[in-house]
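> predicted structure and sequence below. I'll ask about it afterward.
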Amino acid sequence: MLARIIFFTAVSAATLAVILLATVSPSAQRRLQRSPPSPQLALSMYVQHAHLPSHRVHAGAQSGGALVFHHMLTEGPKNMSRIIGKAQGFIIPLEHFAHSAFNIIYLTFHTAEYSGSISIEAKLLQHRDREELEVVGGTGSFAFARGRAVFTRIGRGHASALAMYHVKLHLQFPDDRSQTIPG
């Protein structure tokens, strides 16, 4: 009987020791702390058509062909606003190509604060005055970016390619952007 009491006491003490060590140890404290949210960034800019004919290219857009564009990114809506980069893309608006991997909009930034590009998936374009699209990656200052891009038409041109758009980017980045891609 005494042996059972000693055995039960030893097992209870060992169990208590394991539980205490699991909750008091520094590694357990790190796991119990809530991880901080991923770094976030919100940007606002305007997409304006370039005033040079060579910057507007339509490859049969009126007949249902591809739309290739090269526009300016500016800080503000005025024509003389500071240029902060460019918006380029290749979109196939045909219904059977609507989910084409080519339907991507690239925003490239060249400023003191940001240098790099953002890739925005344009598969589900509805040709509305407000489009919410998915950010699928980036380079440079925007490496590993994910999030959404909200395009709002604020100018009315003869074609949607001539309209001006206000773009709001809502980006999230991984906690550790030093990740490497295995080669």
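Noted; the coordinates are in hand.

> every contact and neighbour count from this point should use C-alpha atoms.
OK.

> residues making contact with the helix or strand where Val150 lies?
Assigned by DSSP states H and E, Val150 belongs to strand 146-153. Residues outside strand 146-153 that contact it (C-alpha atoms under 8 Å, 6 or more residues apart in numbering) are 120, 129-137, 163-173.

> what's downstream of that strand, the next helix or strand?
According to DSSP H and E, the helix or strand after strand 146-153 is strand 165-172.

> show me the helices in this protein, by range?
Listed in chain order, the helices of the chain (DSSP state H) span 2-24, 26-32.

> just the residues contacting the shortest one, thanks.
What it means is helix 26-32. Here helix 26-32 has contacts from 22-23, using C-alpha under 8 Å, 6+ apart.

> got the buried residues for that helix?
By neighbour count with 16 or more other C-alpha atoms under 10 Å, helix 26-32 contains no buried residues.

> now stretch 108-124
Buried positions in stretch 108-124, judged by neighbour count with 16+ other C-alpha under 10 Å: 108-109, 116-123.

> turn the residues you listed into JSON lines, including distance to Arg31.
Listed next are the buried residues of stretch 108-124 as JSON lines, based on distance: C-alpha to C-alpha, whole Å:
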{"residue": "Thr108", "distance to Arg31": "38"}
{"residue": "Phe109", "distance to Arg31": "38"}
{"residue": "Gly116", "distance to Arg31": "34"}
{"residue": "Ser117", "distance to Arg31": "35"}
{"residue": "Ile118", "distance to Arg31": "33"}
{"residue": "Ser119", "distance to Arg31": "34"}
{"residue": "Ile120", "distance to Arg31": "35"}
{"residue": "Glu121", "distance to Arg31": "35"}
{"residue": "Ala122", "distance to Arg31": "39"}
{"residue": "Lys123", "distance to Arg31": "39"}
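
> structure two is appended below for comparative analysis:
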Amino acid sequence: MLSNKLIFCVSVTLAILVVILLATLSPLPHRKPSSKPWLALSLYIQQPQTAGVPNVHTVAPQDVGALIFHRVLTEEPKNTSKVIGKAQGFILPVEQFAHSGFNIIYLTFDTHEYSGSVSIQAKGSGSDRRDELRVVGGTGSFAFVRGFAVLTQKDDRDTDLVLPYHIRLHLKYPNRSKTIPG
């Protein structure tokens, strides 16, 4: 009788110990995707700096065929700020192509947190120094995003220097819970 009670107590103690060990040593469950499907980023597209020549604002001539650009993307407005990617684009400034699907800006990210690109369609134009553009897709960390981008630029009135473009991205991720039929 004593041995039955002893076996029962040892069994209960071992069961409790196993439950405690499993609770403390088991891996954490995978976290659910964020309930916030929107992502907001604030970045700066740096203007090219040429040695000995100040970076003054210039207007592209109206008879230019296409503007193709390659710029550095930073996290702060200073040109010495941390580089987080690049901004490349292809713009047709001719009036007939102002609303063309060819006017695209690609932002490519290469950071620990984000890797991939965002495609921005530059259809239409806002005010002289502010444009609201449409985000039409992305790759990598930004796969299939949609949303909008607000592009602004300010002049330094004292020196006529052009400051970097400030771009605010408001990205919406697709509903990833749906499966692709096939």
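Perfect, thanks for sending it. All values derive from a computational prediction rather than experimental measurement.

> report the TM-score for the pair.
For this chain pair, the superposition-based TM-score is 0.66 by TM-score structural alignment, normalised by the length of structure 2; 136 aligned residues with a C-alpha RMSD of 2.7 Å.

> quick revisit: just the ones of the buried residues of stretch 108-124 of structure 1 in strands?
108-109, 116-121 (DSSP state E).

> separation between Lys5 of structure 2 and Glu95 of structure 2?
93 Å (C-alpha to C-alpha, to the nearest Å).

> now do the contacts for Ser141 of structure 2.
Contacts of Ser141 of structure 2 (C-alpha under 8 Å, 6+ apart): 114-117.

> now render the helices of structure 1 as a markdown table, adding distance to His71 of structure 1.
Output for those, formatted as a markdown table (distance: least, C-alpha to C-alpha, whole Å):
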| stretch | distance to His71 of structure 1 |
| --- | --- |
| helix 2-24 | 57 |
| helix 26-32 | 47 |
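
> circling back to that earlier point, the strand holding Val150 of structure 1 vs structure 2, mean deviation?
When structure 2 is superposed, strand 146-153 of structure 1 averages 0.5 Å from its matched positions, counting by mean C-alpha distance after the TM-score superposition for structure 1.

> just the closest of the ones in strands among the buried residues of stretch 108-124 of structure 1 to Leu20 of structure 1, please.
Ile118 (47.9 Å; C-alpha to C-alpha).

> for the closest one, which non-adjacent residue is spatially closest?
For Ile118 of structure 1, ignoring the flanking residues on the chain, the nearest one in space by C-alpha to C-alpha, 6 or more residues apart in numbering is Gly138 at 4.2 Å.

> could I get the contacting residues of the one residue sitting closest to the centre of structure 2?
Among the residues of structure 2, Leu41 comes closest to the average C-alpha position under C-alpha atoms, centre = their mean, at 5.9 Å. Leu41 of structure 2 sits next to 168-170 when contact means C-alpha under 8 Å, 6+ apart.

> which among these gets closest to Thr13 of structure 2?
His170 (55.4 Å).

> tell me how far the residue nearest to Ile84 of structure 2 when sequence neighbours are not counted lies from Arg176 of structure 2.
Of all residues not flanking Ile84 of structure 2 in the chain, Thr74 sits nearest, at 5.4 Å (C-alpha to C-alpha, 6+ apart). Separation of Thr74 of structure 2 from Arg176 of structure 2 (C-alpha to C-alpha): 29 Å.

> same deal with Asn103 of structure 2?
Taken as C-alpha to C-alpha, the span from Asn103 of structure 2 to Arg176 of structure 2 is 29 Å.

> show the contacting residues for Thr111 of structure 1.
Neighbour list for Thr111 of structure 1: 84-85 [criterion: C-alpha under 8 Å, 6+ apart].

> how about 7 Å then?
Thr111 of structure 1 makes contact with Ile84 under the criterion C-alpha atoms under 7 Å, 6 or more residues apart in numbering.

> ok, now Ile84 of structure 1?
Contacts of Ile84 of structure 1 by C-alpha under 7 Å, 6+ apart are 73-75, 109-111.
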